[in-house]
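**Student:** Let me see the structure of the following:
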Amino acid sequence: MARYTSSYLVNASLNEIPTVLVNILESCGFELVYQAVDYMMAREIPGQVSYSKLVVIEVLIDSTKAKAKEVPITWVVKNDELPLQMNNHCQQRFEQIQQTISEDKQWHLIASVAN
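**Tutor:** Okay, the predicted model is just below:
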């Protein structure tokens, strides 16, 4: 199973985060499957790649550590594909999402770490 994670500290209020996250996910071709106060799950829309390569994203919003304008967010991007190559489908989607997050104008990244 391919799995890539990244953590961000964003300059936005806790109330603004869900809207921004949904916009980012939709702009990258993902559909929201589940949403709670501090958790979102989205999946890649089927039809472009085989089922085993479909990417699922989990977004964890750490509301316990959130401040007025600083919210920690962790993204987990994964699929059932074995990461036999460095440049696999999950890695490509992970990089696309990272690029979209860093370029989004609705918030300012304070810090980021990718694994």
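
**Student:** make it CA atoms for all contacts and neighbour counts henceforth
**Tutor:** Noted.

**Student:** what's in contact with stretch 98-109?
**Tutor:** With contact meaning Cα atoms under 8 Å, 6 or more residues apart in numbering, stretch 98-109 is reached by 8-12, 20, 24, 28.

**Student:** ditto for stretch 81-89
**Tutor:** Contacts for stretch 81-89 (Cα under 8 Å, 6+ apart): 1-2, 52-53, 90.

**Student:** of all the contacts of stretch 98-109, which comes closest to P46?
**Tutor:** C28 (13.3 Å; Cα to Cα).

**Student:** Which residues are in contact with the closest one?
**Tutor:** Here C28 is in contact with 96-97, 100 (criterion: Cα under 8 Å, 6+ apart).

**Student:** For those residues, pick the one with the most neighbours.
**Tutor:** Of all the contacts of C28, I97 has the most neighbours under the rule other Cα atoms under 10 Å, reaching 20 neighbours.

**Student:** From the contacts of stretch 98-109, which land in strands?
**Tutor:** Among the contacts of stretch 98-109, the members falling in strands (DSSP state E) are 8-11.

**Student:** Closest one of these to Q48?
**Tutor:** Looking across these and measuring by Cα to Cα, the closest to Q48 is Y8, at 28.7 Å.

**Student:** Here is the second sequence; please produce its structure so I can put it next to the first one:
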Amino acid sequence: MARYICSYLAKAPLEELKPALGEVLKFCNFDIIYHTIDYIMARETPGKVLFSKLVTVEVLIDSTTATNQGIQVNLVVKNDELPLQNNNHCRQLFERLQQTLAQDHQWKLVANVPT
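**Tutor:** Okay, here's the model as predicted:
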């Protein structure tokens, strides 16, 4: 299973954070399939790759430690594909998601842990 993890510090009010995350996910061709107050699960739109390569994104919003400097957001990007190649489909979508977040001034990368 390919899995890539990163943490961001979002400089946005909590009530604006989920809609902003939803827009980023939709821009990267992910459909939100489940969400709660502090959790979003999205899956890559089917049709372009094999089912086993479909990527899932889990977004964990840590609202309990929110400060004036921001809210920590953890992203887990994964699929059922074995990461036999360094540049696999899951990694490509992970990097696209990171690039999209980096273009927005309200996000600051805290940690990037590819596994």
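
**Student:** Look at R93 of the first structure and tell me its secondary structure.
**Tutor:** Going by DSSP: H, G, I helix; E, B strand; the rest coil, the secondary structure assigned to R93 of the first structure is helix.

**Student:** how close does Q99 of the first structure sit to S112 of the first structure?
**Tutor:** Noted for Q99 of the first structure: a distance of 12 Å to S112 of the first structure, by Cα to Cα, to the nearest Å.

**Student:** Would you mind telling me which of the two has more residues around it?
**Tutor:** The neighbour comparison of Q99 of the first structure against S112 (other Cα under 10 Å) goes to S112, with 15 against 11.

**Student:** and the gap between the residue nearest to P114 of the second structure when sequence neighbours are not counted and G22 of the second structure?
**Tutor:** Leaving aside its sequence neighbours, P114 of the second structure sits nearest to Y4 (Cα to Cα, 6 or more residues apart in numbering; 4.5 Å). Between Y4 of the second structure and G22 of the second structure the distance, using Cα to Cα, works out to 19 Å.

**Student:** got it, and Y39 of the second structure?
**Tutor:** 11 Å.

**Student:** Also Q92 of the second structure?
**Tutor:** 19 Å.

**Student:** What count of nearby residues applies to W107 of the second structure?
**Tutor:** Neighbour tally, W107 of the second structure, other Cα under 10 Å: 21.

**Student:** Over to F27 of the second structure?
**Tutor:** Using other Cα under 10 Å, F27 of the second structure has 12 other residues around it.

**Student:** Identify the residues contacting the spatially most central residue of the second structure.
**Tutor:** Geometric centre of the second structure, nearest residue: L75, 4.3 Å, by Cα atoms, centre = their mean. Listed by Cα under 8 Å, 6+ apart, the contact set of L75 of the second structure reads 5-7, 57-60.

**Student:** Please name the residues that touch the closest residue to it other than its chain neighbours.
**Tutor:** Excluding the flanking residues, the one nearest L75 of the second structure by Cα to Cα, 6+ apart is V59, at 4.7 Å. Residues near V59 of the second structure by Cα under 8 Å, 6+ apart: 39-41, 73-76.

**Student:** how about a cut-off of 10 Å?
**Tutor:** Going by Cα atoms under 10 Å, 6 or more residues apart in numbering, V59 of the second structure touches 6-7, 18, 21, 35, 38-42, 73-77.

**Student:** next one: T64 of the first structure
**Tutor:** Listed by Cα under 10 Å, 6+ apart, the contact set of T64 of the first structure reads 38, 71-72.
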